[in-house]
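I would like to see how this sequence folds:
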Amino acid sequence: MSDSTERSTIDVAIWISLGAVFLYTVGWSYAHHFFGHFNFIGLTHLGIPSEYHLMDGFRVLKDYLLRFLVGGFVLTGLMILGWRSRMVWLRWVSLPLLIPAFMLAYSLGEISADHNFRQHSDANFNRYPWMRVWITLDTKSDPNLANLAKDLAKGHYRLLLQSETSLFLIKPRKGPRIPTVQVPLRQVKAMRRLPVNPGRE
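From the prediction side, this is the model:
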């Protein structure tokens, strides 16, 4: 293998790796900001698989393709010029351009998450199914828990997310923060997902 071919192979591998990290950053930022509108603490707490962030990244880039192409084209072009330069110092100078590239990725995720949250909120989160959940906890000694158990059993909450260990439920209402409940699956006696009819509430 010639030196030029080997160098080209290394360059391709580097750009593919950077692209994957960029895409992951976009998706992670989207999930972080979207679920940040609810009363959850961190993405780790939700148990979202890492590969889902890549899927979210593709969705964000599809929504903001023009911004991505313009910003990505300019930054990538500058980095390629620096990296291809025969002057070693210019290659190192081009590396700080990674900082605005990942700032762009982070901001795209935030913008998309805020936009989608507003859309879902305006539609009363009608794409998320209502859930009826019966819990096994003793609610007699706690009036608040008793009221919550009644609301859950009557199907007043929508299913936002189900992890391997918990149900994350929301009670839609207008406002910046949506009431949320985390119900461990070990405390669920029975549950029923009510079907969603698109276009109707």
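
From here on, just use CA atoms for contacts and neighbour counts.
Will do.

in the chain, which spans are strands?
130-135, 157-162, 166-170, 180-184, 188-193 (DSSP state E).

what does the first one rub up against?
Around strand 130-135, the neighbours that count as contacts under C-alpha atoms under 8 Å, 6 or more residues apart in numbering are 149, 152-159, 187-196.

Pull out the buried residues from the residues you listed.
Those of those that meet the buried threshold are 149, 152, 153, 155, 156, 157, 158, 159, by 16 or more other C-alpha atoms under 10 Å.

quick check, nearest of those residues to residue 107?
residue 159 (27.4 Å; C-alpha to C-alpha).

check contacts around the residue nearest to the spatial centre of the chain.
What sits nearest the mean C-alpha location of the chain, by C-alpha atoms, centre = their mean, is residue 31, with 1.8 Å. If a contact means C-alpha under 8 Å, 6+ apart, then residue 31 has 43, 53, 56, 109, 113 as its contacts.

And the helices in the chain, which stretches?
Secondary structure of the chain (DSSP state H): helices at 3-36, 43-46, 51-63, 65-84, 88-94, 98-122, 143-154.

Serialize those to JSON lines and add fields for distance to residue 171.
Below are the helices of the chain laid out as JSON lines (distance: least, C-alpha to C-alpha, whole Å):
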{"stretch": "helix 3-36", "distance to residue 171": "14"}
{"stretch": "helix 43-46", "distance to residue 171": "17"}
{"stretch": "helix 51-63", "distance to residue 171": "24"}
{"stretch": "helix 65-84", "distance to residue 171": "33"}
{"stretch": "helix 88-94", "distance to residue 171": "48"}
{"stretch": "helix 98-122", "distance to residue 171": "11"}
{"stretch": "helix 143-154", "distance to residue 171": "10"}
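
Here is the second sequence; please produce its structure so I can put it next to the first one:
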Amino acid sequence: MTAPAAETALPAAAGAPSFAGIALDATLLVTFATALLFVAGWGYAEQWLASFDLGVIGLGIPSGYFAMYGYWVVTANLWWLVPGAVVVALAPFLRCWPWARRRLQARPWPRFSAETRTATRGAARVLRPGLILLLFWGAYALGRQTADDSFARHEGEGFCTFPAVRVVSKEASMLAKSLPGLPEALAAGQYRLLIQSGGVLALFRADPPDAPVKPQHPSLVVPVAEIAAMELTPVPPGCGPR
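Sure, this is the predicted structure:
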């Protein structure tokens, strides 16, 4: 009498959800989304710094910063990324909705042979890597476009969100020998702070928003080891309330 009970218990155990499989799928999904976020952040940083004639590699930016840049890309495009992600996520469950099931059943769908279905599955497996590469390329391109939009917005506002910086170089600094007049310009607060990373200061020069000519933004990378003191002005001159 115990054998049938054991046999009836087997299908229930076999039909139980595999939490290990769900955890693996969730881990892969999080890893894939993190990689896309990192690629988008890299594209943003690369294009943003290129607007100031700077490179990503030479500044020694920590890898965690690219995730932050990717977050900026997502928040800047949240108005269409979220609806698009919801549609893609719900598309596989479309046939489960009653109204969609009725429409699908009422429509005369063509019947494909087993060979055609097998070839379609094979083509899908072949095209899947290309689709993944396309997603990464799209994330990278979206990051670059977001950086261009951000640069145009900040330029129109006179880069008022970037603090003015006064830098006093050391007496034995090589700045005066390599670029005459540069220590005086740095001490006069003519530069803005773009980023401080990897033992260097990335600075750029921004003209006031009401300058009669188009602003120019020559950049400068100063090693922190060459600096004796630094003063930041959160609200640069000409950027206060009017």
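
Fetch the TM-score of the aligned pair.
Remark: TM-score between the superposed chains equals 0.80 [TM-score structural alignment, normalised by the length of structure 1]; 192 aligned residues with a C-alpha RMSD of 3.1 Å.

mind checking which of the strands of structure 1 is nearest residue 101 of structure 1?
strand 157-162 (30.7 Å).

Give me the mean distance between that closest one and structure 2.
After superposition onto structure 2, strand 157-162 of structure 1 sits on average 0.8 Å from its aligned residues (mean C-alpha distance after the TM-score superposition for structure 1).

give me the stretch of structure 2 that that strand matches.
The alignment of strand 157-162 of structure 1 onto structure 2 (TM-score structural alignment) covers residues 191-196.

From the rest of the structure, what touches the matching stretch?
With C-alpha under 8 Å, 6+ apart as the criterion, stretch 191-196 of structure 2 contacts 162, 163, 164, 165, 166, 185, 201, 202, 203, 204, 205, 206.

Quick check: the gap between residue 50 of structure 2 and residue 70 of structure 2.
17 Å (C-alpha to C-alpha, to the nearest Å).

Same question for residue 76 of structure 2.
Taking C-alpha to C-alpha, one finds residue 76 of structure 2 at 10 Å from residue 70 of structure 2.

and if you look at residue 118 of structure 2?
39 Å.

Which one of these two is surrounded by more residues?
residue 70 (28 against 12; other C-alpha atoms under 10 Å).

residue in structure 1 matching that one?
Match for residue 70 of structure 2 (TM-score structural alignment): residue 57.

Surely that match touches residue 19?
No: Residue 57 of structure 1 is beyond contact range of residue 19, at 10.8 Å (criterion: C-alpha atoms under 8 Å).

residues touching residue 201 of structure 2, list them.
193, 194, 195, 220, 221, 222, 223, 224.

In TSV: those, plus distance to residue 240 of structure 2.
Formatted as TSV, the contacts of residue 201 of structure 2 follow (distance: C-alpha to C-alpha, whole Å):
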residue	distance to residue 240 of structure 2
193	17
194	19
195	22
220	25
221	27
222	27
223	30
224	29
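
Most neighbours among the contacts of stretch 191-196 of structure 2, which one is it?
Neighbour-wise, the contacts of stretch 191-196 of structure 2 (other C-alpha under 10 Å) top out at residue 164, 26 neighbours.

which one in structure 1 is aligned with it?
Per TM-score structural alignment, residue 164 of structure 2 is aligned with residue 130.

same deal with residue 180 of structure 2?
Per TM-score structural alignment, residue 180 of structure 2 is aligned with residue 146.

For its match, the count of nearby residues, please.
Count around residue 146 of structure 1 with other C-alpha under 10 Å applied: 15.

same thing with residue 46 of structure 2?
That count, for residue 46 of structure 2 with other C-alpha under 10 Å as the rule, works out to 20.

For the contacts of stretch 191-196 of structure 2, which two are the farthest from each other?
162 and 185, at 17.5 Å, using C-alpha to C-alpha across the contacts of stretch 191-196 of structure 2.

just to revisit the earlier point, specify the stretch among the strands of structure 1 that is closest to residue 14 of structure 1.
strand 157-162 (35.1 Å).

Can you tell me what residue 49 of structure 2 aligns to in structure 1?
With TM-score structural alignment as the criterion, residue 49 of structure 2 matches residue 35.

if I pick its match, what's in contact with it?
With C-alpha under 8 Å, 6+ apart, residue 35 of structure 1 has these contacts: residue 43.

so who does residue 229 of structure 2 touch?
Residue 229 of structure 2 touches 167, 168, 169, counting by C-alpha under 8 Å, 6+ apart.

how do these look in structure 1, which are kept?
Of those, the ones still in contact in structure 1 (both residues aligned by TM-score structural alignment, their matches' C-alpha atoms under 8 Å) are 167, 168, 169.

Kindly provide the distance from the second one to residue 197 of structure 2.
Summarising the geometry, the distance separating residue 168 of structure 2 from residue 197 of structure 2, computed by C-alpha to C-alpha, is 18 Å.

of those two, who's got more company?
residue 168 (19 against 15).

ok, now how distant is that one from residue 226 of structure 2?
In terms of C-alpha to C-alpha, residue 168 of structure 2 sits 9 Å off from residue 226 of structure 2.
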